[in-house]
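model the following, please.
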Amino acid sequence: MFELSLVIALALAFDFINGFHDTANAIATSIATRVLSPAQAITMAAFLNFTGAMVSTGVAWTIGHGIINPHLIDNRVISAGLIGAIAWNLITWYGGLPSSSSHALIGGLAGAAAAAKGLVALNARGLVEKIFLPLFASPLVGFGTAYLVMGLILFLVGYASPRRLNSSFARLQILSAAFMAFSHGANDAQKSMGIITAALLAGGEISSFRVPCLVIIACAAAMALGTSLGGWRIIRTVGSRIIKLEPIHGFAAETTAAMVIITASLLGSPVSTTHVLSAAVMGVGATRRVTAVRWNVAGRMVQAWLLTAPAAALVAGAVYNLLGVI
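So this is what the prediction gives:
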């Protein structure tokens, strides 16, 4: 019972940290363009993160089954995986790097499971088809789609004066930020739901993988609470250090990212909201000129993206072995 309680506590802690780590995903561009005040943006994001988390559990099922075989692992494995993911999230938050909580969680679980049972504990097909392909393809889709969306917007309204464009898109960006916050909750909060449900199944508390209502509410609330605190270091990186944003750019980036993320959620595919939005911001910036994007900042972000899963896996494997000694 202690191990199950520890998993639940760690999963909710991960959701909370995910909330303030990934607050930037929904509101960074709105704050950077001064469409919303920080307080307004965070309040809206927290509410819509909670609402989005209540809409489906397809991603939760994928997380519970697609990474590791729930019948071959125990709650010590899940605890170690969560600790690895939390550790990497805190490291990247301190450095102000918008890395992926999804990659950290998947890497942590895979590393702990491999340390416990070897590679046989990993669901190879699920990892490739339902996890890695969507995770790596979604930023590319976000970049390309944002480039096209921004180009289409400029083609349709580019003749208008900058002042008129900023005034119109400032209002529209409130809607796009709300859409982004909703989609973030719909995808990211489900990951902890999947972990807790897998732990309940491993502990014999439930007979089949079905997310209990209380788990949905608890994970949604934990993410909303974390979001309400705001991840200011990462907000600055996404909102101003990649490109200089105007409301028209923020609207295009947020709308594109939200469409990609909500589509993935409906398909039950976990994606990195951080990667998708950051790539969308780069895509929007590239429509100005290639040099408009601060590629040195983008390069640091990509390095963090590539390091996230293996780093979290190594930490989780070490934690699993340490828990065995204790």
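
for the rest of this, base every contact and every neighbour count on C-alpha atoms.
OK.

was I right to think residue 182 contacts residue 54?
No: counting by Cα atoms under 8 Å, residue 182 does not reach residue 54; the two are 9.9 Å apart.

span of stretch 288-298 from start to end?
In stretch 288-298, first residue to last residue: 16 Å (Cα to Cα, to the nearest Å).

ok, stretch 285-305 next?
Start and end residues of stretch 285-305 are separated by 20 Å (Cα to Cα).

what does stretch 70-81 give?
Span of stretch 70-81 from end to end, Cα to Cα: 13 Å.

thinking again about what came up before, residue 182 and residue 54 - which one has more neighbours?
Higher neighbour count among residue 182 and residue 54: residue 182, with 27 against 19, using other Cα atoms under 10 Å.

and the more buried one, which helix or strand is it part of?
Assigned by DSSP states H and E, residue 182 belongs to helix 162-202.

how about residue 49?
Secondary structure from DSSP H and E places residue 49 in helix 38-53.

equivalent analysis for residue 209, please.
Applying DSSP H and E, one finds residue 209 in no helix or strand.

now show me the structure for the sequence below, then we'll compare the two:
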Amino acid sequence: MEITIMVALVIALALFFDFTNGFHDTANAMATPIATGAITPRKAVALAALLNLVGAFLSTEVARTVSGGIIREGSDGVLITPEIIFAGLMGAILWNMITWLKGLPSSSSHALFGGLIGAAIAGIGIHSVNFTSLMQKVIIPAVFAPLIACGVAYLATRVAYSLTSRHNPETGDKLTQRRGGFKTGQIFTSSLVALAHGTNDAQKTMGIITLVLIAAGTQQAGTGPQFWVITACALAIAIGTYAGGWRIIRTMGAGLTEVKPAQGFAAEASTASAILASSHLGFALSTTQVASGSVTGSGLGRRGTSVRWGTAGRIAVGWLFTLPAAGIVGALTALLVNTGVIGVVIAAVAGTGAVLYMFIHSRRSHVGHHNAIEVEDAGTAVRFATKKSGRKPGRSKELQR
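Here you go, the predicted structure:
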């Protein structure tokens, strides 16, 4: 097989991974505002898609981390080959599809790194992986970012409820709380998360395509992504975001804890802050882990709300197995593609068949915008063009608690 055909195949596979990243991680930005009724599901994912597109053009630091930080470059060129990158992408895509089918908000980023590392070790050797960079830019942020986001969201939720608490000055009795303003605020904070997601996650695919171009000798080592790469990746993740990822939206919006507007506002603000800071520093952060930590923290911060620790445990198990599971698939695929053209064809056909099987299987219990989350008065905070209802925004007392 000619190298140009292999490069084209890897680029196409990378863009498909970018697409799966988009629909897999939509929940990070839009699950909580959908759950609280701040915005309708279709409008939420459309807004997230637009902001993911914009965010992809704002930074390339994470792309440089992926293209030149995780896999070592030899003195006479890059150690990794397009075939190895193909194998790594196969591991990442299959794990993304499995977790999407199960509704688990696992990390697309860690699936990508796991697939690449497993493929590189099996196809080249353990010396091909820069474990120092992996530890500093991936592992350490993965451990501390969700914990920090959880703590910040907890404090922000407590502060939000404390500042907006209303009591009768004479009797001290608790009055009906008016926190409808947080619904409108959620539109801003969730939009910021979507923008931040574009600045971080789209960069990973840019880095992969840049890496394969360097490996093929068509781009100089140490350089950043070309403009056409940035544009293609931005469009792929935006289209994937618009596709929805409703199964994971259900888990994030209602599976971890009951979310109210003030909680959602606090969770999204802490998520966006962490992701934007990591993008600036070039950390390949998992937006899924940060968002999950923030939602959990907001649940702990609101009195009378319980966190569904069973669901949190399932998510944690998904996190724990993401790197090794994607790595195993990547390694097995690397061993197969190293046998030659036939191995590449077998891997491509098998991977395509697995993706199609999971998609067809998902149709048996379809989850879409109509049943992802049961929400009362959905979209009451922001009405773009709907005037059918006579009720004014903020009338639902239950949703404003």
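
let me see the TM-score of these two.
Once superposed, the chains reach a TM-score of 0.97 (TM-score structural alignment, normalised by the length of structure 1), with 325 aligned residues with a Cα RMSD of 1.3 Å.

returning to that earlier point: mean distance between the following helix or strand past the helix holding residue 182 of structure 1 and structure 2 after superposition?
Scanning forward in sequence from helix 162-202 of structure 1 by DSSP H and E, the next helix or strand is helix 213-229. Helix 213-229 of structure 1, aligned to structure 2 and superposed, deviates on average by 0.4 Å (mean Cα distance after the TM-score superposition for structure 1).

helix 213-229 of structure 1 aligns to what range in structure 2?
The alignment of helix 213-229 of structure 1 onto structure 2 (TM-score structural alignment) covers residues 227-243.

packing partners of the helix holding residue 182 of structure 1?
helix 2-21, helix 23-32, helix 38-53, helix 58-66, helix 75-94, helix 213-229, helix 247-266 (3 or more Cα pairs under 8 Å, 6 or more residues apart in numbering; DSSP states H and E).

same list (the ones you listed) but as TSV, adding distance to residue 238 of structure 1 and mean neighbour count.
Converted to TSV, those look like this (distance: least, Cα to Cα, whole Å; neighbours: other Cα atoms under 10 Å):
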stretch	distance to residue 238 of structure 1	mean neighbour count
helix 2-21	12	23
helix 23-32	6	29
helix 38-53	14	23
helix 58-66	25	24
helix 75-94	12	25
helix 213-229	16	22
helix 247-266	11	25
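
so which of those comes closest to residue 149 of structure 1?
Smallest distance to residue 149 of structure 1 across these (Cα to Cα): 6.4 Å, for helix 247-266.

show residues contacting that closest one.
Identification of contacts with helix 247-266 of structure 1 by Cα atoms under 8 Å, 6 or more residues apart in numbering yields 26, 29-30, 33, 35, 56, 58-59, 134, 138, 141-142, 145-146, 149-150, 165-166, 169-170, 172-173, 176-177, 179-180, 183-184, 186-187, 270-271, 273, 276-277, 280-281, 283-285.

repeat that for stretch 132-144 of structure 2.
The contact list for stretch 132-144 of structure 2, computed with Cα under 8 Å, 6+ apart, reads 65, 69, 70, 282, 283, 284, 285, 286, 289.

which SS state does the aligned residue in structure 1 for the fifth one fall under?
Residue mapping for residue 283 of structure 2 onto structure 1 gives residue 269, with TM-score structural alignment as the criterion. The three-state label for residue 269 of structure 1, taken from DSSP: H, G, I helix; E, B strand; the rest coil, comes out as coil.

got a list of what residue 269 of structure 1 touches?
By Cα under 8 Å, 6+ apart, the neighbours of residue 269 of structure 1 are 58, 59, 62, 130, 131, 134.

mind doing that once more with 7 Å?
By Cα atoms under 7 Å, 6 or more residues apart in numbering, residue 269 of structure 1 lies in contact with 59, 62, 130, 131, 134.

ok, and the closest non-adjacent residue to the first one?
Nearest-residue entry for residue 59 of structure 1: residue 268, 4.3 Å, with adjacent residues in sequence omitted and distances by Cα to Cα, 6 or more residues apart in numbering.

how many neighbours does the one you found have?
21.

how near is it to residue 194 of structure 1?
Residue 268 of structure 1 sits 11 Å away from residue 194 of structure 1, going by Cα to Cα.

my guess is residue 139 of structure 1 contacts residue 276. True?
Yes: in this structure residue 139 of structure 1 lies within contact range of residue 276 using Cα atoms under 7 Å: 4.5 Å.

which one's more surrounded, those two?
A direct count of neighbours by other Cα under 10 Å for residue 139 of structure 1 and residue 276 places residue 276 higher, at 30 against 24.

give me the contact list for the host helix or strand of the more buried one.
Taking DSSP H and E as the criterion, the element that holds residue 276 of structure 1 is helix 273-286. Outside helix 273-286 of structure 1, the residues that touch it by Cα under 7 Å, 6+ apart are 22, 25, 98-100, 138-139, 142-144, 146-147, 150, 184, 238, 242-243, 249, 253-254, 256-257, 261, 292-293.

to which residue of structure 2 is residue 187 of structure 1 aligned?
Counting by TM-score structural alignment, residue 187 of structure 1 lines up with residue 200 in structure 2.

so what's the residue count around its match?
By other Cα under 10 Å, neighbour count at residue 200 of structure 2 equals 32.

not counting sequence-adjacent ones, nearest residue to it?
Nearest non-adjacent residue to residue 200 of structure 2, counting by Cα to Cα, 6+ apart: residue 279, 5.5 Å away.

could you do residue 57 of structure 2 as well?
Spatial nearest neighbour of residue 57 of structure 2, chain neighbours left out: residue 230 (6.7 Å); criterion: Cα to Cα, 6+ apart.

cool, and residue 119 of structure 1?
residue 113 (7.7 Å).
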